[in-house]
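1. no sequence on this one, just coordinates:
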């Protein structure tokens, strides 16, 4: 009887150990399971760090699964964000202001390194904005592109009435028409601006030269609240990509970037990469300029404060 009791105890002990082991393994699996962030990118230099972080495996190193989606126009990107198909995206302060005014709560989480260029088209002899008076300059309406052009006009004591704004939302189409002589000028993000210059156009001015930086990264408020640690992990991977970009000759990765982002092949020879900055909160002055522009054009009625739109997720 004692032997039978001893055997029963041993069997019970083994079963308990097995159950405990299974439970522990399940807990470990749950804890290491990656969460997905869906991020929208545009064909510009702001998107390159995300491409590098993906291709170099930095996202995986930080335990986050990032799905990158590519868009040719800001309108398409914003539609995807507001329909719930994206957690966040490479964007700008104007788009963030529009979203908030429309009842869709987004948060700016960091600034980006984009540059927006006013280019005089092929065959255009204008070397300054003043010389482009009365000419057709293409923009995407009510976007960062138009904002940059208006800032340039103001600096030159000019108004919208001094030029003819031609609305072409899709960036590749704008570039093609500029190079084909169908436009006098256009505002383009990098690398499209450099490509146009490489192909015979002229750089008139840029947001970098004006020392304004309205380019930002945005996330939905829901993602900021419910995926905070995942977003912070994404930014750790992003900063690794910045270190790589700033220390690696661009010819070593440009083919990859062109293929992945669908950039024109001419990008490889035309673009000089910027010195990227690691993720950081945007300047308050840049937000003030952006919201003032939206208010002045009566596109947004509320004067949202910096604290209303910017998340401190990077500092907490």
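-> That came in fine, so what should we check first? As the structure is a computational prediction, the values presented were derived from the model and not from experiment.
2. contacts, neighbours, all on C-alpha from now
-> OK.
3. residues touching the closest residue to residue 106 other than its chain neighbours, list them.
-> The shortest distance from residue 106 to any residue other than its chain neighbours is 4.3 Å, reached at residue 220 (Cα to Cα, 6 or more residues apart in numbering). Shown here is residue 220, whose contacts under the criterion Cα atoms under 8 Å, 6 or more residues apart in numbering are 81, 87, 88, 105, 106, 107.
4. and residue 153, helix, strand or coil?
-> Three-state call for residue 153 (DSSP: H, G, I helix; E, B strand; the rest coil): helix.
5. Also residue 166?
-> State at residue 166, reduced to three classes by three-state DSSP: strand.
6. same check, this time on residue 109
-> Going by three-state DSSP, the secondary structure assigned to residue 109 is strand.
7. Thought residue 281 was touching it, still the case?
-> Yes: at 6.5 Å, residue 109 and residue 281 qualify as touching, with contact defined as Cα atoms under 8 Å.
8. Might one say that residue 166 is in contact with residue 134?
-> No: in this structure residue 166 lies outside contact range of residue 134 using Cα under 8 Å: 11.9 Å.
9. quick one: which of the two has more around it?
-> Neighbours around residue 166 and residue 134, counted as other Cα atoms under 10 Å, are more numerous at residue 166. The numbers are 18 against 14.
10. any idea which helix or strand carries residue 67?
-> Assigned by DSSP states H and E, residue 67 belongs to strand 64-70.
11. Sort out which residues of that strand are buried, please.
-> Using 16 or more other Cα atoms under 10 Å as the burial criterion, the residues of strand 64-70 that qualify are 64, 65, 66, 68, 69, 70.
12. this is the other structure I want to compare:
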């Protein structure tokens, strides 16, 4: 009997010490893995990571830069990433293929319409008939269509999926199988030379967003709220910083190389917002009209409101 009491007391003390130890321990960080293309739109997230802001918020954030959008999407679909930065057309294709994704915050990916140096027109209303390099049935195709409609012109679209190949076609004379203009993502657009005819950021037209797997959102809503609030803190810091103070992060994460990082000017970033419903629905309507999707997905059905 005495032995049972001793054993009971020993187990009670052990349990008490275990509870105390757990209570005083450091809470386990929640992990968020996201994928980006090599774009300047990733800068606020890279900055927050490198400055330790996510870690201070109790988050373990992993950022992967992809050179191929299909590989990025496959990583999300396969569960190797929790979310990604993508455009609305790519999102529409994924939804059409029954990939359960949730839209969170809009991102500021810049796309530019760049003119060949040999092309003399500088006014978009005078560019009727121009050969324009684009990515057929993608977000760039949508933007070129919108530019043409708004300026009452028509273009001969030339589908060139490869961004480097599209950029290279701008240095070929238009009379010799070259392009008059091409639409490119930044920083490729800035590095292409030539006249910058148009960009979506100046037009306040955002067509990209961070999206996450629905399963992840359902299980980690509080972590995502921390993630976006912390990213907003990073954006506020970036507004007070000089480019030289964080350009090394851009090189480290393979967004630009050491040879090109000084050739661009990073755009001003704005605090995070939910995607614009009209802009999103316009893209879905265009996809539906062009038989790219079988239904018009609505933003209200797909959004996680991390501000609530």
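-> Looks like it arrived, so ask away. Everything numeric here is computed off the predicted structure, so don't read it as measured data.
13. so what number do they get for TM-score?
-> Comparing the chains after superposition, counting by TM-score structural alignment, normalised by the length of the second structure, produces a TM-score of 0.87; 304 aligned residues with a Cα RMSD of 2.6 Å.
14. sorry, back to before: look up the counterpart of the strand holding residue 67 of the first structure in the second structure, residue range please.
-> Under TM-score structural alignment, strand 64-70 of the first structure corresponds to residues 59-65 of the second structure.
15. what about the matching stretch, how far off from the first structure?
-> Once the two are superposed, stretch 59-65 of the second structure sits an average of 1.2 Å from its aligned residues in the first structure (mean Cα distance after the TM-score superposition for the first structure).
16. which residues touch that stretch?
-> For stretch 59-65 of the second structure, the surrounding residues in contact (Cα under 8 Å, 6+ apart) are 29-38, 46, 49, 54-55, 223, 227, 253-255.
17. can we see that at 7 Å?
-> Applying Cα atoms under 7 Å, 6 or more residues apart in numbering, the set of residues contacting stretch 59-65 of the second structure from outside is 29-38, 49, 54, 253.
18. which pair in these spans the largest distance?
-> 29 and 38 (26.8 Å; Cα to Cα).
19. Who has more neighbours out of these two?
-> residue 38 (22 against 15).
20. Show the contacting residues for the equivalent of the more buried one over in the first structure.
-> Matched by TM-score structural alignment, residue 38 of the second structure corresponds to residue 43 in the first structure. Residue 43 of the first structure makes contacts with 72, 261, 263, as judged by Cα under 7 Å, 6+ apart.
21. try residue 63 of the first structure
-> With Cα under 7 Å, 6+ apart, residue 63 of the first structure has these contacts: residue 34.
22. when you align them, which residue in the second structure goes with residue 272 of the first structure?
-> Aligned by TM-score structural alignment, residue 272 of the first structure pairs with residue 265 of the second structure.
23. quick one: secondary structure of the residue nearest the centre of the first structure?
-> Taking Cα atoms, centre = their mean, the centroid of the first structure lies closest to residue 90, which sits 1.5 Å from it. When states are read from three-state DSSP, the local structure at residue 90 of the first structure comes out as strand.
24. What ranges does the second structure have for its strands?
-> When assigned using DSSP state E, the strands of the second structure occupy the ranges 30-36, 59-65, 83-87, 101-107, 111-115, 131-134, 156-159, 181-185, 195-199, 208-213.
25. neighbours around residue 273 of the first structure, how many?
-> Other residues near residue 273 of the first structure come to 15 when the count uses other Cα under 10 Å.
26. Which residue comes closest to it once chain neighbours are left out?
-> The shortest distance from residue 273 of the first structure to any non-neighbouring residue, by Cα to Cα, 6+ apart, is to residue 250 (7.3 Å).
27. Quick check: the aligned residue for the one you found in the second structure?
-> The equivalent of residue 250 of the first structure in the second structure is residue 243 (alignment by TM-score structural alignment).
28. For stretch 297-308 of the second structure, measure first residue to last.
-> Counting by Cα to Cα, to the nearest Å, the length from the leading to the trailing residue of stretch 297-308 of the second structure is 23 Å.
29. Could you list the residues in contact with that stretch?
-> The contact list for stretch 297-308 of the second structure, computed with Cα under 7 Å, 6+ apart, reads 102, 103, 104, 224, 225, 277, 280, 281, 284.
30. Let me know the closest of those to residue 7 of the second structure.
-> Within the set of the contacts of stretch 297-308 of the second structure, residue 224 lies nearest residue 7 of the second structure; the separation is 45.8 Å, counting by Cα to Cα.
31. Tell me how many other residues crowd residue 83 of the first structure.
-> Here the count is done by other Cα under 10 Å, and residue 83 of the first structure has 8 residues near it.
32. Which position in the second structure pairs with it?
-> When the structures are aligned by TM-score structural alignment, the residue of the second structure matched to residue 83 of the first structure is residue 78.
33. Check residue 223 of the first structure too.
-> Residue 223 of the first structure maps onto residue 216 in the second structure, with residues paired by TM-score structural alignment.
34. Please name the nearest non-neighbouring residue to that match.
-> Leaving out its chain neighbours, the residue that sits closest to residue 216 of the second structure by Cα to Cα, 6+ apart is residue 82, at 6.5 Å.
35. before we move on, what about residue 256 of the second structure?
-> residue 250 (6.0 Å).
36. now swap in residue 294 of the first structure and tell me
-> Nearest non-adjacent residue to residue 294 of the first structure, counting by Cα to Cα, 6+ apart: residue 300, 5.4 Å away.
37. Counting neighbours, what do you get for the aligned partner of that neighbour in the second structure?
-> In the second structure, residue 300 of the first structure lines up with residue 293, judged by TM-score structural alignment. Look at residue 293 of the second structure: counted by other Cα under 10 Å, it has 20 neighbours.
38. Show the contacting residues for residue 293 of the second structure.
-> So residue 293 of the second structure contacts 93, 96, 287 (Cα under 7 Å, 6+ apart).
39. how much space between the last one and residue 263 of the second structure?
-> Here residue 287 of the second structure is placed at a distance of 35 Å from residue 263 of the second structure (Cα to Cα).
40. Same question for residue 34 of the second structure.
-> Relative to residue 263 of the second structure, residue 34 of the second structure is positioned 27 Å away (criterion: Cα to Cα).
41. And residue 105 of the second structure, by the same measure?
-> Between residue 105 of the second structure and residue 263 of the second structure the distance, using Cα to Cα, works out to 29 Å.
42. and what of residue 167 of the second structure?
-> The span separating residue 167 of the second structure from residue 263 of the second structure equals 16 Å under the rule Cα to Cα.
43. circling back: where neighbours are concerned, which of the contacts of stretch 297-308 of the second structure has the most?
-> Comparing these by number of neighbours (other Cα under 10 Å), residue 103 comes first, having 27 neighbours.
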